[in-house]
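Chemist: quick one: sequence plus predicted model below, questions after.
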Amino acid sequence: MRSRAAFGWLTVLVLTSGLLIGSGIWLANTFSGALAPGLSLGCQATVGENSYSLALDQTENAALISNLAVQRGMPARAASIALATTMQESKLRNIPYGDLDSVGLFQQRPSQDWGSVEQIMDPVYSANAFYDVLAQVPNYVDLPINDAAQIVQRSGFPHAYAQHESLSRAFASALTGQMPQGLNCTLPPATSGSAPETVGAAAQAALGPLAAITYTTGTSETVPAKPGTTAQGSQLEFSVPDAYGWMMAHWALANANQLGIIEVSYADHTWNRDANAEGRNMGWQAGKSTVQGQLRIILAAVPSA
């Protein structure tokens, strides 16, 4: 990225959990234990017969960027442009270095009025800063993804964004909820789950001010208490507006490694973290019917103090 025009900043939403954003590169792929033979960590977005892959930390960042586009009332095309940009600029990682004084997911430069280093290293701020400028580009939804990204970024490599178009469109479609069952993630076995309140706050932040979501929590019978844990795994049932159901379901997958989520159910389909067979992750499976508008999340047990 090279420069930006002087547009007002959108007030950013702070994720209270502290788990979904932060400075530096996520260590989401670090784990103890092994996967079954033939499996590898990561997430896949599938369109027709084509599947595209990202690492777990990249997928978390992609979910955040896509969720913010939805919160702002921007189309999935905006998320595609943003993801193509970050893939080229930082490989979808929040790096504290770059060309000249560029930093962060979008490699924005403090010297070109994008904000301070501290601000730019906040993924929520930097993504909103990108969208602020993109929203001012006339008819950006009708432009090629590469051209729209270049107008915002003014890169010295003006045609580089095009190479990431297919992957970015696939992940944007899944993560904005436009493609039901479009995201699948292969994760290591869960060693612990987050507190239900943490997951609830993070889910509220992902949806933002679009609509209030409520949730109830109870004990999951499918996750028995184990030595060294204080309780059985928790089951959270969210009431989610239908328009955002698959966005939230895929958000849960994208952040399952950080939050200790082991199962997600929505629209009569279930993703189970440990549903692996013959060297592959089974993905979303029909079954475990849910009430319309209900998203069910099951967490691993919380370790004892």
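Modeler: Great, that's in hand. Nothing here was measured: the structure is a model prediction, and the numbers come from that model. Numbering: from 1, shown residues only.
Chemist: please count neighbours and contacts with C-alpha atoms only from this point.
Modeler: OK.
Chemist: now residue 251. Nearest residue, chain neighbours left out?
Modeler: In space, residue 251 comes closest to residue 63 once its chain neighbours are excluded; the distance is 6.1 Å by CA to CA, 6 or more residues apart in numbering.
Chemist: burial measure for the one you found, as a count.
Modeler: Look at residue 63: counted by other CA atoms under 10 Å, it has 28 neighbours.
Chemist: name the helix or strand for it, please.
Modeler: helix 56-71 (DSSP states H and E).
Chemist: equivalent analysis for residue 81, please.
Modeler: helix 76-90.
Chemist: next secondary structure after that helix?
Modeler: helix 117-120.
Chemist: related to what we said a few turns ago, what is the helix holding residue 81 packed up against?
Modeler: Secondary-structure packing of helix 76-90 (3 or more CA pairs under 8 Å, 6 or more residues apart in numbering; DSSP states H and E): helix 56-71, helix 123-134, helix 145-153, helix 165-175.
Chemist: what comes up buried for the last one?
Modeler: By neighbour count, and taking 16 or more other CA atoms under 10 Å as the criterion, the buried residues in helix 165-175 are 165, 166, 167, 168, 169, 170, 171, 172, 173, 174, 175.
Chemist: output the helices and strands packed on helix 76-90 as CSV; include the columns distance to residue 262.
Modeler: Below are the helices and strands packed on helix 76-90 laid out as CSV (distance: least, CA to CA, whole Å):
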stretch, distance to residue 262
helix 56-71, 15
helix 123-134, 26
helix 145-153, 35
helix 165-175, 19
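Chemist: pasting the second one now:
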Amino acid sequence: MHPDDPFDQKLTQERPDTPPSDVASSERTIGRHRAPEPPRRGVRALLTSAPARVALATGVSCCLGVAAIAVVRTDDAPREPLAEAVAERAAAADQAASRSLDRATSPAPVSPSPTPKPTPSATKKKAPKKPAKPRRPRPVAGLTQAQMDNAKIIVDVGVDMKIPRRGLVVAIATAMQESNLYNYASGVLPESQNYPHQAIGWDHDSVGLFQQRPSSGWGTVKDLMRPAYAARAFYEALREIPGWQEMSVTAAAQAVQISAFPDAYAQHEGRATTVVAALV
């Protein structure tokens, strides 16, 4: 293109009065027209040539249009920065995932069922009643507790055998005379001392409350040393006495015992009656 071309002149006039330092050093203008420039090499030469300037102007205008479109599109897009938006969305996704994981792994709390209050009848169970111990009879008629206990055994056995009250008085009076209501062992029978006893006598082989002799057929030493057995043996012998109920206490007792002192039993009748009355 010729330097006098109007388009070239126009471009030349629109250029700044002070071109870049690298161009100003090589340009020389004479009047209205630019002096011929020596041929240039390299990229700078290509950029400063007339066709290159036209292409450059065209390219710049195209780039400016693209930039304008990019600016318009950028202005139309949301103003939230992309990095912050991505971070916030990732945090929201993590929170949602953690909540779903908690719901999946953590079982729902189960409220404990209220413990029923025990009823008073359930908490306080009645203890099984222990069999009541028989009351020891209170001594009467000047007897000791041991004597009264032995008298109770004699009376209880007679009541169990359905012996009339007069027979109970005969039995108590007899025991008072024979042993003073103590359970005797015999010094003649050492075996008798192997069993519970309260005293030791020396009247042949007589043992127990009624001083019954094993040698006379009343029973074994072991049996006769038990007050209950001795009392039963006496009542059975009394039953065999015909008309014993019409006899005096002394006569009835002597009929059973056949003692060397038959009248000795009479002295105990009053006390025996008092004891039986206290026990029946």
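Modeler: Thanks, I have it. Quantities reported herein were computed from a predicted structural model and do not represent experimental measurements.
Chemist: TM-score for this pair?
Modeler: Between these two chains, after superposing, the TM-score reads 0.45 (TM-score structural alignment, normalised by the length of the second structure); 132 aligned residues with a CA RMSD of 1.9 Å.
Chemist: what's near enough to touch the residue nearest to residue 251 of the first structure?
Modeler: 175, 251, 254 (CA atoms under 8 Å, 6 or more residues apart in numbering).
Chemist: ok, 10 Å please
Modeler: For residue 63 of the first structure, the contact set (CA atoms under 10 Å, 6 or more residues apart in numbering) comprises 20, 69, 79, 83, 171-172, 174-176, 206, 247-248, 250-255.
Chemist: please tell me how far it sits from residue 254 of the first structure.
Modeler: Separation of residue 63 of the first structure from residue 254 of the first structure (CA to CA, to the nearest Å): 7 Å.
Chemist: so what sits against both of these two?
Modeler: 175, 248.
Chemist: what is the nearest of the buried residues of helix 165-175 of the first structure to residue 44 of the first structure?
Modeler: residue 171 (8.1 Å; CA to CA).
Chemist: quick one: closest of the helices and strands packed on helix 76-90 of the first structure to residue 239 of the first structure.
Modeler: helix 56-71 (17.4 Å).
Chemist: and the angle for that closest one with helix 165-175?
Modeler: 70 degrees (axes from the mean of the first three to the mean of the last three CA atoms, to 10 degrees).
Chemist: give the buried residues for helix 56-71 of the first structure.
Modeler: Quick answer for helix 56-71 of the first structure (16+ other CA under 10 Å): 56-71.
Chemist: give me the neighbour count for residue 123 of the second structure.
Modeler: 9.
Chemist: again, but for residue 286 of the first structure
Modeler: 12.
Chemist: indicate which one of the helices and strands packed on helix 76-90 of the first structure is closest to residue 217 of the first structure.
Modeler: helix 56-71 (23.8 Å).
Chemist: all strands of the second structure, in order?
Modeler: 29-30, 33-34, 184-186, 199-201 (DSSP state E).
Chemist: can I get the ones you listed in CSV with mean neighbour count and distance to residue 51 of the second structure?
Modeler: Putting the strands of the second structure into CSV (neighbours: other CA atoms under 10 Å; distance: least, CA to CA, whole Å) gives the following:
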stretch, mean neighbour count, distance to residue 51 of the second structure
strand 29-30, 9, 20
strand 33-34, 13, 16
strand 184-186, 27, 161
strand 199-201, 17, 160
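Chemist: need these in JSON lines with distance to residue 58 of the second structure, can you?
Modeler: Below are these laid out as JSON lines (distance: least, CA to CA, whole Å):
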{"stretch": "strand 29-30", "distance to residue 58 of the second structure": "26"}
{"stretch": "strand 33-34", "distance to residue 58 of the second structure": "23"}
{"stretch": "strand 184-186", "distance to residue 58 of the second structure": "154"}
{"stretch": "strand 199-201", "distance to residue 58 of the second structure": "153"}
